[in-house]
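[1] whatever this is, show me its structure:
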Amino acid sequence: MAPLDAEDAKLVTLARGAMGRAQAPSGAAVRDLDGRTYAGAAVGLSSLTLTALQVAVATAIASGASGFEAAVLVGGADDDLGLAALAEVSDSAAVIRTDLHGEPIDG
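    Sure thing, here's the model as predicted:
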């Protein structure tokens, strides 16, 4: 896989930071059409369960984002429920999956 450009590498850093702060198993970050970034970590409460990507997308939408250029999912699953939310808003947004160290995963 080709190296990430600077903007996508920034998303990886933001996603890993959110994951680390929350001590969560995964993290995510999105970049909206204006270049603003939003990050989130997985939430696992007895009353609320969200994937990291769901958190990042919801935060962006709640902040007024109308679409997305790209998303990064660190340590998440291929079938992450946040992918559906991302596609509902921007089906052409690039999605980059990485391992827990931020290394891109093919596929």
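[2] from now on I want contacts and neighbour counts done on CA atoms only, so please keep to that.
    Will do.
[3] if we go by neighbour counts, what in stretch 10-22 is buried?
    Using 16 or more other CA atoms under 10 Å as the test for burial, stretch 10-22 gives 10, 11, 12, 13, 14, 15, 16, 17, 18, 19.
[4] show the contacting residues for the second one.
    This points to residue 11. Each residue near residue 11 by CA atoms under 8 Å, 6 or more residues apart in numbering is listed here: 28, 29, 30, 31, 37, 39, 71, 72.
[5] and this one, so I can compare the two:
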Amino acid sequence: MNVFGIGLPEMAVIAAIGLLVFGPKRLPELGKTLGRTLKGFQTASQDFEKEFRSAITTEESPAEAAVRPTPVLEQAAEAGQQSSLEALADAPAEGESTAA
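    All right, here's what the predicted structure looks like:
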């Protein structure tokens, strides 16, 4: 068993030193506090990751926004196409003279 590069013998030594320093009554309390703190960090990390991923998926990239035309530009393009089509319809066909 190897956790954070610490093997079983090293963990036993650390536990023995903790038992001597804090005593048998405070050691379980410190373990609970440490466990709750680590669980809080883990929960906060998961929440942050979930929020970050949802922000990335819902937010469109700048390239997509640049490619998509705005409604005003679409309307102007349609109006421009209609006026140019009207101009073509009013223009004389090739070979016809404009003088009547």
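[6] TM-score for the pair, please.
    The TM-score (TM-score structural alignment, normalised by the length of the second structure) is 0.27; 40 aligned residues with a CA RMSD of 2.9 Å.
[7] if we can go back for a sec, farthest pair within the buried residues of stretch 10-22 of the first structure?
    10 and 19 (14.2 Å; CA to CA).
[8] what about the residue nearest the centre of the second structure, distance to residue 50 of the second structure?
    Central residue of the second structure (CA atoms, centre = their mean): residue 56, 2.3 Å from the mean position. Distance, residue 56 of the second structure to residue 50 of the second structure, using CA to CA, to the nearest Å: 10 Å.
[9] okay, and which of the contacts of residue 11 of the first structure map to strands?
    Counting by DSSP state E, the contacts of residue 11 of the first structure place 28, 29, 30, 31, 37, 39, 71, 72 in strands.
[10] ok, so of the residues you listed, who is nearest residue 84 of the first structure?
    Nearest member of those to residue 84 of the first structure, counting by CA to CA, is residue 71, at 12.3 Å.
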